[in-house]
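J.: I'll drop the sequence and a predicted model, then ask my questions.
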Amino acid sequence: MGLLRSEPMKHGTLVVPVDRAREFIDLIGRNTKMQFEDMNARDMHRPYKKYIQRIDEMERIIRFLEEELTKVPGASPVRHNVDAFLDHSDEYKLDDVESKLHKMHKEFIQFKENNGKLLERRNAALEERYVVQTAMASMAHVASSRSVRSPEDWEAPSTAQVEDQEKLLKAHEHFVKSEAASLLEPVDRNRDSLIEEWRLFCIKEKSIYATLNLFEGNMNLRASCWYPEEDEDRIRAMCIQNSSSQHGHSSAMLVPDKIPPRKSPPTYIRVNEFTAIFQVLVDTYGLPRYQEANPALFTIVTFPFLFGVMYGDIGHGLMLLSVGLYAVWKSDELKFSFPVMHEGRYILLMMGIFAVYAGFLYNDFFSIGLSLFESRWTQPAISPEKKPGSVVAMQPTFDHENRGGPGPYPFGLDPAWHGAQNELVFLNSMKMKLAVVLGVTQMLVGLFLRFSNAMYEKNKVDFACECVPMMIFMISFFGFMDYMILYKWVTPMANPPSIINSMIAMAMWSEDSNPMFGHILPQILMAVCMLAVPWMLIPKPIILNRRHQADIQPFQRSCLLALKLPGGHMSLDEESLLSEEEEEEEFDLMECVIHQVIETIEYVLGTVSHTASYLRLWALSLAHQQLSLVFFGMTMLGGMSAPFPLNIFTTYFAFGSWFGITVGVLLGMDVMECFLHTLRLHWVEFQSKFYKADGYAFVPFCHRDILHKKTDE
């Protein structure tokens, strides 16, 4: 299914024998992805809470040991080898790890107590020696008498006590370091420290018993679960393979539901390192509902492309691209030192690539035009009669009338436009129209995805009463506007019409003074647009109300007839269906009408405001180009314009100023600004055309996912 739609899910019941429950749940966490429902939510029965309490105490001891290890100079545990731990996690057993932790905890507590006592004795011996040394002078005259011990005699025992206590402290310190080394030393090559593997083991075991608390039953435990449809055979094979005859009836089995559950399945979208960040951007707005068209598939291309349209500059794009390449190259190092850059490394790379591409389209390199090809404009000879400073009209050397002569500039903007007096007017017109064309194109893609949702769900009402009139409205007005823009670009005209005036005349039902395609076609298209509005508004509530009445009445009559007959009764299935139908009776026609009115108004007005919103592509591009031009002119040009040889030094310092401003403003603030505006265009203008975003995530029980999440935290 890929990124376009979420994985097909199935609902069933997993049954495991109570004597091997932990073993099977461990296997499931290793090899499959299953999401379990809480079967004890009502009575809050948690049969395995004692195991969790034991593990909580073990985790407390591990935190205590880690805190003690921080006091050892140079102590640093080896972490982040989760996959290696999972390959060898069977080496650890709960009882063994628990006993070792309790023993080590007791030893460290004794270490701390003994260390405190030794420090007190050492300090007392130092104090005694200091007192003796202080009293030596005053007792010197007494030392001459044989009946009184000399000060040297008093100093010698105190000195011996200090040395003894120092030896004991050093021995204690050596013992603590040796114990710390055993905890910090990697268990094996490419594996974590022992204390870190103990920590991971506790997390894994705690998740196993927390999952078992969701099961109900005595001899056999059972729980409802969701799982990917393509994993069903693998889950069954795993249950059969681990249900050997030596265990008697201790076997597990997966029983799929015969009737699909009423609850919508969770959304599970498989991602990889490249697509994950784009899925995060979509999920931040809202998770796709089950098997709804996923915007992330298109965001992979459209997001960096629209960013590049705003940010387009060859030089700045290369700087951003270098950051993305560095982040990809150093991804393993950045994963824990700079996790934000590690997570967004591929989107930085793509944004840099498209920024460079758009920079070539604009022919803009740090606000300087590049002559990659020969210009298709030439300056005519200036006659002596021309006054200095007068406007000189450039002459085209290409066939601007499309009569089969030489073509225009091969790629991007002709460098002749850079520095021209009408440069800003031309660029504004070009970028504004380009923004509108790109915006309407992306919104049309959103409508096509709305069609795909209706077709995939086999929802004929949405297809006929929403998708079709929405597409007609969009194409008849805004599609026609884009067609006029493109037609005007490629068709030479002696008196080119104003597209803005043409659209105003079309919307106001007035006569265009200079029409591009006559007067009848715009009026027909405007009439079609107006007819599409009631088409969106009226039929759907009527059809839904009639369908509801037609579906519910026959079933109610059959149920009432069964109850009226002598000894009449309903089966459990009939009762459940009746309760479902009673819930469906909550359909409110007035509420449906109000909802449809809001949907119609939002779409009709939204197409206008959203099209105007895409003009930010032009505005941000203009702002970036003008900022780049101002910064370059105020720094580099000023430094280079100084007289020789002073310009050598001024250019050096000017480059430093220019580079600092460029990094701080254009690579910092402007990247963030363009990023946020691109995000807005995707969340609002694009996704509102088809995206409900009311799904809930598939959160499977998976050791690797749980441990990686805890490690990242």
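T.: Cool, got the structure. Numbers count the residues shown, from 1 in each chain.
J.: C-alpha from now on. contacts and neighbour counts both.
T.: Will do.
J.: what are the ranges of the helices in the stretch 551-700 of the chain?
T.: Secondary structure of the stretch 551-700 of the chain (DSSP state H, counting those that start in this stretch): helices at 572-584, 589-613, 616-632, 638-640, 646-661, 670-680.
J.: residue 350: which of the ones you listed is closest?
T.: helix 670-680 (12.3 Å; CA to CA).
J.: would you mark the buried spots in the helix or strand that that closest one is followed by?
T.: Per DSSP states H and E, the first helix or strand lying C-terminal to helix 670-680 is helix 703-712. For helix 703-712, a neighbour-count test (16 or more other CA atoms under 10 Å) marks 703-704, 706-707 as buried.
J.: what's the end-to-end length of stretch 683-691?
T.: End-to-end distance of stretch 683-691: 9 Å, with CA to CA, to the nearest Å as the criterion.
J.: can you classify the spatially closest residue to residue 617 that is not a sequence neighbour by secondary structure?
T.: Counting by CA to CA, 6 or more residues apart in numbering, residue 617 lies nearest to residue 310, which is 5.1 Å off, once chain neighbours are set aside. At residue 310 the chain is in helix, as set by DSSP: H, G, I helix; E, B strand; the rest coil.
J.: can you put the helices of the stretch 551-700 of the chain in a markdown table and add distance to residue 298 and mean neighbour count?
T.: Supplementary listing: the helices of the stretch 551-700 of the chain in a markdown table, determined by distance: least, CA to CA, whole Å; neighbours: other CA atoms under 10 Å:
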| stretch | distance to residue 298 | mean neighbour count |
| --- | --- | --- |
| helix 572-584 | 36 | 13 |
| helix 589-613 | 18 | 16 |
| helix 616-632 | 18 | 19 |
| helix 638-640 | 45 | 17 |
| helix 646-661 | 34 | 16 |
| helix 670-680 | 13 | 18 |
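J.: tabulate these (TSV), appending distance to residue 357.
T.: Output for the helices of the stretch 551-700 of the chain, formatted as TSV (distance: least, CA to CA, whole Å):
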stretch	distance to residue 357
helix 572-584	54
helix 589-613	23
helix 616-632	14
helix 638-640	29
helix 646-661	22
helix 670-680	16
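J.: tally of neighbours for the residue nearest to residue 617?
T.: Residue 310 has 31 neighbours, counted by other CA atoms under 10 Å.
J.: wait, it touches residue 618, no?
T.: Yes - taking contacts as CA atoms under 8 Å, residue 310 lies within contact range of residue 618: 6.8 Å.
J.: ok, so of the buried residues of helix 703-712, who is nearest residue 537?
T.: For these, the minimum distance to residue 537 (CA to CA) is 47.6 Å, reached by residue 706.
J.: take this one as well and set it beside the first:
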Amino acid sequence: MRWRTPVYWRSRPLSWTPTRFVAGVIGRERIPTFERMLWRVCRGNVFLRQADIEDPLEDPTTGDHVNKSVFIIFFQGDQLKNRVKKICEGFRATLYPCPETPQERKEMLAGVNARIDDLQMVLNQTEDHRQRVLQAAAKTVRVWFIKVRKMKAIYHTLNLCNIDVTQKCLIAEVWCPVSDLDSIQFALRRGTEKSGSTVPSILHRMQTKQTPPTYNKTNKFTTGFQNIVDAYGIGTYREMNPAPYTIITFPFLFAVMFGDLGHGLLMTFAAIYLVVREKRLMAQKNDNEIFNMMFSGRYIILLMGIFSIYTGIIYNDCFSKSLNVFGSGWSVRPMFNPRVGGNWTADTLTGNTALQLDPAVNGVFNGPYPIGIDPIWNIAVNKLTFLNSFKMKMSVILGVIHMVFGVSLSLFNHLYFQKPLNIYLGFIPEIIFLCSLFGYLIVLIFYKWVAYDATMSKDAPSILITFINMFLFNYSDPTVKPLYKGQMILQSFLVILALACVPCMLIVKTLVLRRQYLWRKNLGAQNFGGITVSNGPTEDEAEIIQHDQLSQNAEEEPERCLLSPAFKAQEEEEFNFADMAVHQAIHTIEYCLGCISNTASYLRLWALSLAHAQLSEVLWTMVMHIGLSNRSIGGFVGVTIIFFFFAVLTIAILLIMEGLSAFLHALRLHWVEFQNKFYTGQGFKFLPFTFEGILTGKPED
């Protein structure tokens, strides 16, 4: 048996080495990689302990919120310490010093807490101070904003001025209203006194050949109507402004197409709300473009609603229903029934769906309704036929009157600009042409209304056929009876007179302009600024006479001299007969054909009025009539629900859509049919220097 010999060995001597540690903060997503790297590099000779920080911390570099974890690493020896620190630096960990003894750690913790408290107190005081500064600045930021904008605008305007030769004062050339010259002089004097300057400001009125800008003084009521005119074109300087007349004609023509008492009341109430609360609504500064557009035209909407109430009373139309206030002028009691040879009975009235009321029978028609259309027409079968004839003739009458008024306004332009040739060979032929044809048409309409009563209405000739035969000189048709004696002679004379006006506008005016140019060119008998110069003076003497007269007129009436023909004669271009003939031919053809097309264009008053009335009636029949047909308790609930849809459709379709359509058509009637008779709109707007426009952010040119 073999015995095993025991082995005796001696262990190595051990020395005690103090344990060290490192503490810091690292990103939470780097913890697994950081721990793996420590284990491999240090070969498992380190001990890592970590805990997540609940609240996210703010990165001082980027300002983003990040999630971090706090860690502590225990190790022995300086070699491991260096490795651990390098690994921490590689992973961008933040290390913090931490004492080894508990007493030192307590002292350090107390110091850190004291510093945190001090910093928090400083932050709180800084925040309070910042709030006080901001609150104080908020009270004056509006004033600062106004001052900065005003100073910027003032210096920008001063940069546009010229410096005189002495380099001591500025020279500004500006346009200003003549009525504000005294106010401007007073403001300059007051500014000189407040600034303490010893040199007074001098205001000198200059003479210039440039065309001044157009300035139309408006207020909050007339601004909307002036914007309608300016949208067509800015008027030439001192040209007749159609805005004052548009204040009445625009809402009236709109109301002719939108005539309904109920819809007019709704539109008026909406406009009154905007007018009453205009200051509060202006202070709110709503950014809704549609609301701002309606708010800017609140006074236009108000007048449109008031005129719609008036025309609704004339049409006797309120939500497609007629109001029987004074009692109908028609009576069915004495009506003779030829079938039974006697008067109608109650059975006759209840047994027939349609009966004819003959106004020629005594007692059936007791006279016209006191105001507007008789309410019995609302239940008449031939209601549409009657309203067709009435509204069509009314549209022609209103259209011709509107056009005659537009042509008449051109006379004031010719008188002001001292253009007698345009009066004799422009205005007079135009007004004669228009009145001879379409003015005569209005006379025929009124004559037929007055001359033919109920007993003679069947024999009344058609005005349309009569008007067509007037142009064709056709008076041999036996089916067309004359309206009055001497009709053929008068109508032939009017047509010949109208045709004679065409050559005056087309040829005579061009020849006269050419003759005047030849007189000026050859120094013939010509009016130079009010002085008649004969063939005697030479060309130099004529220029001296002309210059002296212009200087005298400039001193007496400086504004008129800016636009007088004598001033323009100095820069008159070569007269081109062909161009002038073509231009005059275009103008003549446009006017003559325009009278016909414009008169037909006014029939839109008739068409849109009927369309609005029929659409309102359809809406009532298809929506409201359904609920009113049921008289039970369920019908009451149904009426309530149906009325909601009726109100929504009335506002959406009849008020908004139909109102916008009538507005656009009224706008076209003013731009094309009315303003083109006298308004050129080829000027540019006067934009004064105002702080109000600058502070509100409006663009200033």
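T.: That came through, no problem. Computed from a predicted structure; not experimentally measured.
J.: coming back round to it: select, out of the helices of the stretch 551-700 of the first structure, the one closest to residue 537 of the first structure.
T.: helix 589-613 (6.0 Å).
J.: need the counterpart of the residue nearest to residue 617 of the first structure in the second structure.
T.: When the second structure is aligned by TM-score structural alignment, residue 310 of the first structure is paired with residue 257.
J.: and what of residue 599 of the first structure?
T.: Using TM-score structural alignment, residue 599 of the first structure pairs with residue 587 in the second structure.
J.: coming back round to it: which residues touch the match of residue 310 of the first structure?
T.: Contacts for residue 257 of the second structure (CA atoms under 8 Å, 6 or more residues apart in numbering) come out as 604-610, 612, 662.
J.: the same query, at a cut-off of 7 Å, please.
T.: Contact analysis of residue 257 of the second structure by CA atoms under 7 Å, 6 or more residues apart in numbering lists 605, 608-609, 662.
J.: out of those residues, which are shared with the first structure?
T.: Using both residues aligned by TM-score structural alignment, their matches' CA atoms under 7 Å as the contact test, the members of those still in contact in the first structure are 605, 608-609, 662.
J.: from residue 296 of the first structure, how far off is the spatially most central residue of the first structure?
T.: The centre of the first structure sits closest to residue 280, judged by CA atoms, centre = their mean, with a distance of 2.1 Å. Relative to residue 296 of the first structure, residue 280 of the first structure is positioned 9 Å away (CA to CA).
J.: just tell me what the residue nearest to the centre of the first structure corresponds to in the second structure.
T.: Aligned counterpart of residue 280 of the first structure in the second structure: residue 227 (TM-score structural alignment).
J.: now do the contacts for that match.
T.: Contacts for residue 227 of the second structure (CA under 7 Å, 6+ apart) come out as none.
J.: centre of the chain to the helix or strand where it lies, how far?
T.: Counting by DSSP H and E, the element that carries residue 227 of the second structure is helix 223-232. Computed by CA atoms, centre = their mean, to the nearest Å, the chain-centroid distance of helix 223-232 of the second structure equals 8 Å.
J.: can you check stretch 434-454 of the second structure too?
T.: Centroid separation between stretch 434-454 of the second structure and its chain, computed with CA atoms, centre = their mean, is 39 Å.
J.: just the strands in the stretch 401-550 of the second structure please.
T.: Using DSSP state E, counting those that start in this stretch, the strands of the stretch 401-550 of the second structure run over residues 526-528, 531-533.
J.: pick the most buried one from those.
T.: When the strands of the stretch 401-550 of the second structure are scored by mean count of other CA atoms under 10 Å, the highest mean neighbour count falls to strand 526-528 (a mean of 18).
J.: what's that one in contact with?
T.: Around strand 526-528 of the second structure, the neighbours that count as contacts under CA under 7 Å, 6+ apart are 519-520, 532-533, 546, 566.
J.: now flag whichever of the residues you listed is closest to residue 27 of the second structure.
T.: residue 566 (89.9 Å).
J.: counting neighbours, what do you get for the equivalent of residue 492 of the second structure over in the first structure?
T.: In the first structure, residue 492 of the second structure lines up with residue 523, judged by TM-score structural alignment. Neighbourhood size, residue 523 of the first structure [other CA under 10 Å]: 18.
J.: how close does the nearest residue to residue 523 of the first structure once chain neighbours are set aside get to residue 468 of the first structure?
T.: Nearest residue to residue 523 of the first structure, sequence neighbours excluded (CA to CA, 6+ apart): residue 506, at 6.4 Å. Going from residue 506 of the first structure to residue 468 of the first structure by CA to CA gives 22 Å.
J.: what of residue 279 of the first structure?
T.: The gap separating residue 279 of the first structure from residue 468 of the first structure is 29 Å, by CA to CA.
J.: and the host helix or strand of residue 55 of the first structure, how far out from the chain's middle?
T.: Taking DSSP H and E as the definition, one finds residue 55 of the first structure inside helix 49-69. Distance of helix 49-69 of the first structure from its chain centroid, counting by CA atoms, centre = their mean, is 32 Å.
J.: now tell me what touches it from outside.
T.: Helix 49-69 of the first structure is contacted from outside by 75, 98, 101, 105, 180, 199, 202, 206, 209, using CA under 7 Å, 6+ apart.
J.: for those residues, which one is nearest residue 393 of the first structure?
T.: Taking CA to CA as the measure, residue 393 of the first structure lies nearest residue 75 of these, at 75.0 Å.
J.: just send the contacts of strand 526-528 of the second structure back as JSON lines, with distance to residue 679 of the second structure too.
T.: Shown next, in JSON lines, are these (distance: CA to CA, whole Å):
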{"residue": "519", "distance to residue 679 of the second structure": "30"}
{"residue": "520", "distance to residue 679 of the second structure": "29"}
{"residue": "532", "distance to residue 679 of the second structure": "32"}
{"residue": "533", "distance to residue 679 of the second structure": "34"}
{"residue": "546", "distance to residue 679 of the second structure": "31"}
{"residue": "566", "distance to residue 679 of the second structure": "23"}
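J.: returning to that earlier point: residue 611 of the first structure versus the residue nearest to residue 617 of the first structure, what's the distance?
T.: Counting by CA to CA, the gap from residue 310 of the first structure to residue 611 of the first structure is 16 Å.
J.: I appreciate the help and will end here.
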